[in-house]
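Peer 1: Attaching a predicted model along with its sequence, questions to come.
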Amino acid sequence: MAFPALTSYNNTMISEQELQQLVESISLESFSRPFLHQAKINRRLKTTGGRYQLSDHHLEFNPLFLKEENLHYLPGIIKHELVHYHLHLAGLGYQHKDRDFKLLLQKVGGSRYAPRLEGNKRSRWHYRCRQCGQDYWRQRQVNVKKYFCGRCRGKLKKIAGPLAK
């Protein structure tokens, strides 16, 4: 299924009004049901493509996926959030673990996970065991005086990271 509205944007990012129209059209095409709530851009989303709000049923989307170079990911992300939306309103299993969710997501061709973008990388800490040479990569800094190697129980050494010495 082609989305002609996605290719016609000359801007670097689509607006909230255009996003609303796109969500409404994908909802009608893929689910044969209308989307009756709001689609918003949430600039605080960093690691996910979108979010479905249970309380007021609106959808929020990461602005990184609304840029021209990432628009090809957008239909899958919109379908993913619409699966949450339509299943929740129908009273069926809308969570990722539910069978209803997995089946409908596969049927409409939505994305299971948000793709990793270049601007989405988090700084990583690299540690190495002084005895056996085992490497450890962590997203958070580790206290090398408190923690030790899980293989040989040797002391850890900080190799790289934002504050590596």
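Peer 2: Sure thing, it's come through.
Peer 1: drop to CA atoms for contacts and neighbour counts, all remaining ones
Peer 2: Noted.
Peer 1: got the contact list for the residue nearest in space to the middle of the chain?
Peer 2: When C-alpha atoms, centre = their mean is applied to the chain, the residue found nearest the centroid is Thr48 (2.3 Å). If you count contacts by C-alpha atoms under 8 Å, 6 or more residues apart in numbering, Thr48 has them with Asn62, Ala114.
Peer 1: how much space is there between it and Arg122?
Peer 2: Remark: distance between Thr48 and Arg122 (C-alpha to C-alpha, to the nearest Å) = 13 Å.
Peer 1: cool, Cys152 as well?
Peer 2: Taken as C-alpha to C-alpha, the span from Cys152 to Arg122 is 28 Å.
Peer 1: Out of these two, name the residue with the larger neighbour count.
Peer 2: Between Cys152 and Arg122, Cys152 has the larger neighbour count (other C-alpha atoms under 10 Å), namely 13 against 10.
Peer 1: so where do the helices sit in the protein?
Peer 2: For the chain, applying DSSP state H gives helices covering 4-7, 16-26, 74-90, 99-108.
Peer 1: and those as JSON lines, adding mean neighbour count and distance to Ala160?
Peer 2: Shown next, in JSON lines, are the helices of the chain (neighbours: other C-alpha atoms under 10 Å; distance: least, C-alpha to C-alpha, whole Å):
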{"stretch": "helix 4-7", "mean neighbour count": "12", "distance to Ala160": "41"}
{"stretch": "helix 16-26", "mean neighbour count": "18", "distance to Ala160": "41"}
{"stretch": "helix 74-90", "mean neighbour count": "21", "distance to Ala160": "34"}
{"stretch": "helix 99-108", "mean neighbour count": "16", "distance to Ala160": "39"}
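Peer 1: got another, please set it beside the one above:
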Amino acid sequence: MEKQQELISFSGEDLQNLVQKISRDFFEGLPYIKTTFKHSAYFNNRLRTTAGRYFINQGNIELNPKYYEKYGLEGLISTIKHELAHYHLHQMGLPYKHRDKEFIALVKIVNAPMHAKPMRQYKYVYTCSTCGVSFHRMKKINTNKYRCGKCKGTITLKETV
């Protein structure tokens, strides 16, 4: 699932340069994109559940360093492309939200993901002994009390992560 690779230590300036390079390489020259990235991009250690976010009022992009540690440079670049899609559309006065067709089209053009890979690691994996469906849980459950929601079969603890 995760690739073990050498992580590059990014200073604030290195990250800013990477975001500007991705903006130039993937967004410059597209028909309706007429801006380059002129705001700040930085890591925020307090982010827990999101890979990155674009601030509409300031125009800045925040990125999660733990997401980078888990998924490497490839995960970081895909997050930057996603946030830059929000940025460029908003700067041009176009619809920039996830549900907007312009955003969906731009994300497909630059090959950015619509959603980030999950950050959460589940501790327990349960399986149904009848139909084989797997359940991922953070908390341990009483297998005598609960049944499979699909077929009502018995649930067994498969593995502990």
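Peer 2: Arrived safely, thanks for sending. All of these numbers come straight from a predicted model, not from anything done at the bench.
Peer 1: Of all the helices of the first structure, which one comes closest to Asp135 of the first structure?
Peer 2: helix 74-90 (34.6 Å; C-alpha to C-alpha).
Peer 1: what's in contact with the closest one?
Peer 2: Against helix 74-90 of the first structure from outside (C-alpha under 8 Å, 6+ apart): 23, 26-27, 30, 49-52, 54, 57, 59, 65-66, 93-95, 100-101, 104-105, 108-112, 114.
Peer 1: By how much does that helix deviate from the second structure on average?
Peer 2: Aligned to the second structure and superposed, helix 74-90 of the first structure gives a mean residue distance of 1.8 Å (mean C-alpha distance after the TM-score superposition for the first structure).
Peer 1: Next, count neighbours for the closest residue to Arg48 of the second structure other than its chain neighbours.
Peer 2: With sequence-adjacent residues excluded and distances taken as C-alpha to C-alpha, 6 or more residues apart in numbering, Arg48 of the second structure is closest to Asn64, at 7.5 Å. Asn64 of the second structure is flanked by 21 other residues according to other C-alpha under 10 Å.
Peer 1: which residues touch the equivalent of Asn64 of the second structure over in the first structure?
Peer 2: Aligned counterpart of Asn64 of the second structure in the first structure: Asn62 (TM-score structural alignment). Applying C-alpha under 8 Å, 6+ apart, one finds that Asn62 of the first structure lies in contact with Ile41, Asn42, Arg43, Arg44, Leu45, Lys46, Thr48, Gly49, Gly50.
Peer 1: Just the buried subset of these, please.
Peer 2: The neighbour-count test (16 or more other C-alpha atoms under 10 Å) marks Ile41, Lys46, Thr48, Gly49, Gly50 as buried among the contacts of Asn62 of the first structure.
Peer 1: Confirm for me that Phe65 of the first structure is in contact with Lys46.
Peer 2: No. Using C-alpha atoms under 8 Å, Phe65 of the first structure makes no contact with Lys46, being 10.3 Å away.
Peer 1: residue ranges for the strands of the second structure, please.
Peer 2: Here the second structure has its strands, by DSSP state E, at 41-43, 52-54, 61-63, 124-128, 134-137, 155-160.
Peer 1: State the distance from Phe37 of the second structure to Ile80 of the second structure.
Peer 2: Per C-alpha to C-alpha, Phe37 of the second structure is found 11 Å from Ile80 of the second structure.
Peer 1: Let me fix that, I meant to ask about Lys152 of the second structure.
Peer 2: Here the criterion is C-alpha to C-alpha. By it, Lys152 of the second structure lies 43 Å from Ile80 of the second structure.
Peer 1: now do Gln121 of the second structure
Peer 2: From Gln121 of the second structure to Ile80 of the second structure the distance is 23 Å (C-alpha to C-alpha).
Peer 1: what does Thr50 of the second structure give?
Peer 2: 12 Å.
Peer 1: Equivalent analysis for Gly12 of the second structure, please.
Peer 2: In terms of C-alpha to C-alpha, Gly12 of the second structure sits 14 Å off from Ile80 of the second structure.
Peer 1: now swap in Arg24 of the second structure and tell me
Peer 2: 12 Å.
Peer 1: Just give the closest residue to Arg24 of the second structure, not the sequence neighbours.
Peer 2: Thr36 (6.7 Å).
Peer 1: how about the one you found, what does it touch?
Peer 2: Here Thr36 of the second structure is in contact with Gln20, Ser23, Arg24, Glu28, His88 (C-alpha under 8 Å, 6+ apart).
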